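1. What follows is a predicted structure for the sequence shown.
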Amino acid sequence: MADERDPMRSSDRCIRLVTVISVVLLAVIAAVVSFGHMRELALRYGEARWSATLIPLSVDGMVVAASMSVLLASKMGRRGEWLPWAVLIVGSLASLAANVEVANPTAVSRLIAAWPSFAFVGAYHLLQSQLRIGRVDLVTPIEEPAPDSQGRSLDDGIEDAW
């Protein structure tokens, strides 16, 4: 039986820890790969070196901020508002498009270039589903109202009137 002070079993914590580490690792890989591709694309289309360096940071920063907003909403049991989801989707698509655009014009090259972003987005959503499962498992049932001295329920009886 699990410790009552810690409702999450040790194995559940281990699974989530491994998932978090995987998501962080994939995020770093995707950010590094995407940074290089977006910078190269910006330079290719005439941006100055300084702005070509900042553009990928703006995209990745937007994705991180949106991801954290969606993750926080998920931890609180909500799906999240439309803006963080829209920002996350647009930022992820921009990153993916840049990765594909700078790749050699072969299907395999484009697949390889797109893979880190795809892997990160997939792993991130798997982590969110784990957090939602954990939240649902920790919900305690609501107790029924205590009866009065004659054994009658203390609710207002509205249900009985219908």
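-> Nice, thanks for sending it over.
2. Could you use CA atoms for every contact and neighbour count after this?
-> Fine.
3. residue contacts, Trp85?
-> Contacts for Trp85 were tallied using CA atoms under 8 Å, 6 or more residues apart in numbering; they are 66, 70.
4. can you do 10 Å?
-> Neighbour list for Trp85: 63, 66-67, 69-70, 79, 91 [criterion: CA atoms under 10 Å, 6 or more residues apart in numbering].
5. Next: Pro116.
-> Residues in contact with Pro116 (CA under 10 Å, 6+ apart) are 26-34, 96, 99, 122.
6. Adding secondary structure as columns, could you present the residues you listed in JSON lines?
-> As requested, the contacts of Pro116 are arranged in JSON lines below (DSSP: H, G, I helix; E, B strand; the rest coil):
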{"residue": "Leu26", "secondary structure": "helix"}
{"residue": "Ala27", "secondary structure": "helix"}
{"residue": "Val28", "secondary structure": "helix"}
{"residue": "Ile29", "secondary structure": "helix"}
{"residue": "Ala30", "secondary structure": "helix"}
{"residue": "Ala31", "secondary structure": "helix"}
{"residue": "Val32", "secondary structure": "helix"}
{"residue": "Val33", "secondary structure": "helix"}
{"residue": "Ser34", "secondary structure": "helix"}
{"residue": "Leu96", "secondary structure": "helix"}
{"residue": "Asn99", "secondary structure": "helix"}
{"residue": "Gly122", "secondary structure": "helix"}
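7. Next one for the comparison:
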Amino acid sequence: MTDRLIRITTALAVVAVAGVAAVISYRHAYELVHAHGETGPTARLVPFTVDGLIWAASMVILDASRRKQPAPPLAKWSLAVGIVATVGANVAHGASHGPIGAIVSAWPALALVGSFELLMTLTRNAARGDCTPDEQRTTPEQPRTKPEQTPEQALLDEYRASLNGPGRPLSQRYLAEKYGIDRRKVRRIITTGTSA
């Protein structure tokens, strides 16, 4: 329970930080795009293309991880380009205020990317079923299932069980109807199985 609580609270913290960082990072990118000649819908949409690229690349990498396949090179490359673009846009936004301004402006983008990748790590680990030794000990063991029986074997097992139970053994007619097997074959199964 403790490990599950840790994962849940970590996920909530990551989502909260990512949400705040995304809003600030978007505003910085929007102001940068707007200051360099773009207006209207273009200025509002360009920042989404950067963060959208990061999202899409991360989802492809996550999907590959879930399928236990290597991440496609294009997804890795796209993720790297998206990270460089979002951090670069935020640095450029704050550069007019000197090195400290550039670092302060870059922080939301770094927090966004870092939080998003932490969330992807949690998701990948949950998909793989990673758990601590404590969780492994407390997880109930699944009962082992019997291998599939043929109708003939199931019929014979049921007949044998009825020999040891109270009352009369099951009739060949009942077994033939239940298992959809010809009565002559039922007789052979019972005779062969009980004489062995």
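-> That came in fine, so what should we check first? In this text, all values refer to a predicted model and were calculated from it rather than measured experimentally.
8. ranges for the helices of structure 2?
-> Along structure 2, the stretches classed as helices by DSSP state H are 2-35, 40-66, 73-94, 98-128, 133-138, 151-164, 172-179, 183-195.
9. okay, and the longest one goes to which residues in structure 1?
-> Equivalent residues of helix 2-35 of structure 2 are located at 11-44 in structure 1, counting by TM-score structural alignment.
10. Can you list the buried residues in the matching stretch?
-> 16, 19-20, 22-23, 26-27, 29-31, 33-43 (16 or more other CA atoms under 10 Å).
11. in the superposed pair, what's the mean gap between that stretch and structure 2?
-> Stretch 11-44 of structure 1, aligned to structure 2 and superposed, deviates on average by 1.7 Å (mean CA distance after the TM-score superposition for structure 1).
12. Just the buried ones among the contacts of Trp85 of structure 1, please.
-> Buried members of the contacts of Trp85 of structure 1, scored by 16+ other CA under 10 Å, are 63, 66-67, 69-70, 91.
13. nearest to Gln128 of structure 1, of the residues you listed?
-> Distances from the buried ones among the contacts of Trp85 of structure 1 to Gln128 of structure 1 were compared by CA to CA; the smallest belongs to Val70, at 8.7 Å.
14. In structure 2, what sits opposite that closest one in the alignment?
-> If you follow Val70 of structure 1 across to structure 2 using TM-score structural alignment, you land on Ile61.
15. What lies in contact with stretch 67-80 of structure 1?
-> With CA under 10 Å, 6+ apart as the test, stretch 67-80 of structure 1 has contacts from 61-66, 81-85, 87-89, 121, 124-125, 127-136.
16. Are any of those residues buried, and if so which?
-> 62-64, 66, 84-85, 87-89, 121, 124, 127-128, 130-132, 134.
17. if I line the two up, what does Cys176 of structure 2 land on in structure 1?
-> Residue 176 of structure 2: Ala, not Cys. Across the two structures, Ala176 of structure 2 finds no equivalent in structure 1, going by TM-score structural alignment.
18. quick one: contacts for Ala176 of structure 2?
-> Listed by CA under 10 Å, 6+ apart, the contact set of Ala176 of structure 2 reads 155, 182-187.
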